[in-house]
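1. quick check, what structure comes out for this input:
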Amino acid sequence: MVADEIEDVLLTHPMIADAAVVGVHIGGRQSEDEYPRAYVVSIDNNPSGTDERKLIKFVANKLASFKTLRGGVVFVERIPRNSSGKILRQSLVERATIEVVANSKDAEV
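-> Take a look at the predicted model:
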């Protein structure tokens, strides 16, 4: 699975404590193109040690081009997980959908 590979690479970054990757439809739900978007927790919840562009480049240098983070990187305080530690991806997909819709409305203004 592509998301797992990207997460594994992100977790090798010295400033990243946790990561989850989900697919996001940049053109909205009807778009056929789905792009990887990373949700990351920085060490000590302090993203000042890195930024979105640096993380995108970090992943791009280690994986095939179709596995790049074209859906972006979002810094979060924690990755949602169930009681056994499994990532709650559906929660992140819903969040990504809301973010994409909000960003597209901002772009129209």
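2. please make it C-alpha for all contacts and neighbour counts, starting now.
-> Will do.
3. count the neighbours of residue 3 for me.
-> Other residues near residue 3 number 16, with proximity taken as other Cα atoms under 10 Å.
4. what do you get for residue 94?
-> 11.
5. okay, and it sits in which element?
-> helix 89-108 (DSSP states H and E).
6. in that helix, which residues are buried?
-> Neighbour-count burial for helix 89-108, counted by 16 or more other Cα atoms under 10 Å, picks out 89, 92-93, 96-97, 100-101.
7. packing partners of that helix?
-> Counting contacts by 3 or more Cα pairs under 8 Å, 6 or more residues apart in numbering; DSSP states H and E, helix 89-108 packs against strand 16-24.
8. which helices and strands sit right next to the strand it packs on?
-> helix 2-10, strand 35-42, helix 89-108.
9. figure out which of those is closest to residue 18.
-> Nearest of the helices and strands packed on strand 16-24 to residue 18, taken as Cα to Cα: strand 35-42 at 5.0 Å.
10. now do that closest one and strand 16-24, the angle between them.
-> Going by axes from the mean of the first three to the mean of the last three Cα atoms, to 10 degrees, strand 35-42 is angled at 160 degrees with respect to strand 16-24.
11. looking just at contacts, which helices and strands does strand 35-42 meet?
-> strand 16-24, strand 73-75.
12. this one next, for a side-by-side:
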Amino acid sequence: MPPVFTERQERAITLLHHASAALNREPCTAADIEEAVDHATQALRLADNDNGIKSVANIILGGCHENQDKWNLAYYEYKAAREQCEARWTNELEQTFQYCLCKVFPRE
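-> Just a heads-up that it's a prediction; the model follows:
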């Protein structure tokens, strides 16, 4: 039996697909990144208690903030995503998170 989603969850998932599509345009422009940020932020607001949707939205937002050189925001987006989906956190995501950590809190 397929999972049953609420209307809010379905809208959030649709917004995440739109955010991903905006980031996959070639070439990806600043306007595309802003569009992805808008869609992912709206999805995050609609996620309610769905940690899967929240984590995907936070990962998309983290990537957008990296592209904008907003390392502090990227770090906290990835940190939130890691807390929400710890069981599915990959080595690649951990490396990205650690890179942002070094950018935000450089060693002296």
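13. any idea what the TM-score is?
-> TM-score of the superposed chains, computed with TM-score structural alignment, normalised by the length of structure 2, equals 0.39; 67 aligned residues with a Cα RMSD of 4.2 Å.
14. after the strand or helix carrying residue 82 of structure 2, heading C-terminal, what element do we hit next?
-> In this assignment (DSSP H and E), residue 82 of structure 2 forms part of helix 71-84. Per DSSP H and E, the first helix or strand lying C-terminal to helix 71-84 of structure 2 is helix 91-104.
15. continuing past whichever strand or helix holds residue 37 of structure 2, what's the next helix or strand?
-> Remark: residue 37 of structure 2 resides in helix 30-46, with elements defined by DSSP H and E. As assigned by DSSP H and E, the chain's next helix or strand after helix 30-46 of structure 2 is helix 51-67.
16. from the chain's centre, how far out does that following helix sit?
-> Offset of helix 51-67 of structure 2 from its chain centre (Cα atoms, centre = their mean, to the nearest Å): 1 Å.
17. which neighbouring elements make contact with it?
-> Using 3+ Cα pairs under 8 Å, 6+ apart: helix 51-67 of structure 2 touches helix 7-23, helix 30-46, helix 71-84.
18. other SSEs contacting the second one?
-> Where contact means 3+ Cα pairs under 8 Å, 6+ apart, helix 30-46 of structure 2 is packed against helix 7-23, helix 51-67.
19. buried ones in it?
-> 32-44, 46.
20. any idea of the angle that helix forms with helix 7-23?
-> Angle between the axes of helix 30-46 of structure 2 and helix 7-23 is 160 degrees (criterion: the same axes, to 10 degrees).
21. can you name the residues in contact with helix 30-46 of structure 2?
-> Applying Cα atoms under 8 Å, 6 or more residues apart in numbering, the contact partners of helix 30-46 of structure 2 are 8-9, 11-13, 15-16, 18-20, 22-23, 25, 53-54, 57-58, 60-61, 64, 67.
22. now these: which count as buried?
-> 9, 11-13, 15-16, 18-20, 22-23, 53-54, 57-58, 60-61, 64.
23. for the helices and strands packed on strand 35-42 of structure 1, which one sits closest to residue 107 of structure 1?
-> The nearest among these, by Cα to Cα, is strand 16-24 at 17.4 Å.
24. re earlier: so which of the helices and strands packed on strand 35-42 of structure 1 is the most packed in?
-> strand 16-24 (a mean of 22; mean count of other Cα atoms under 10 Å).
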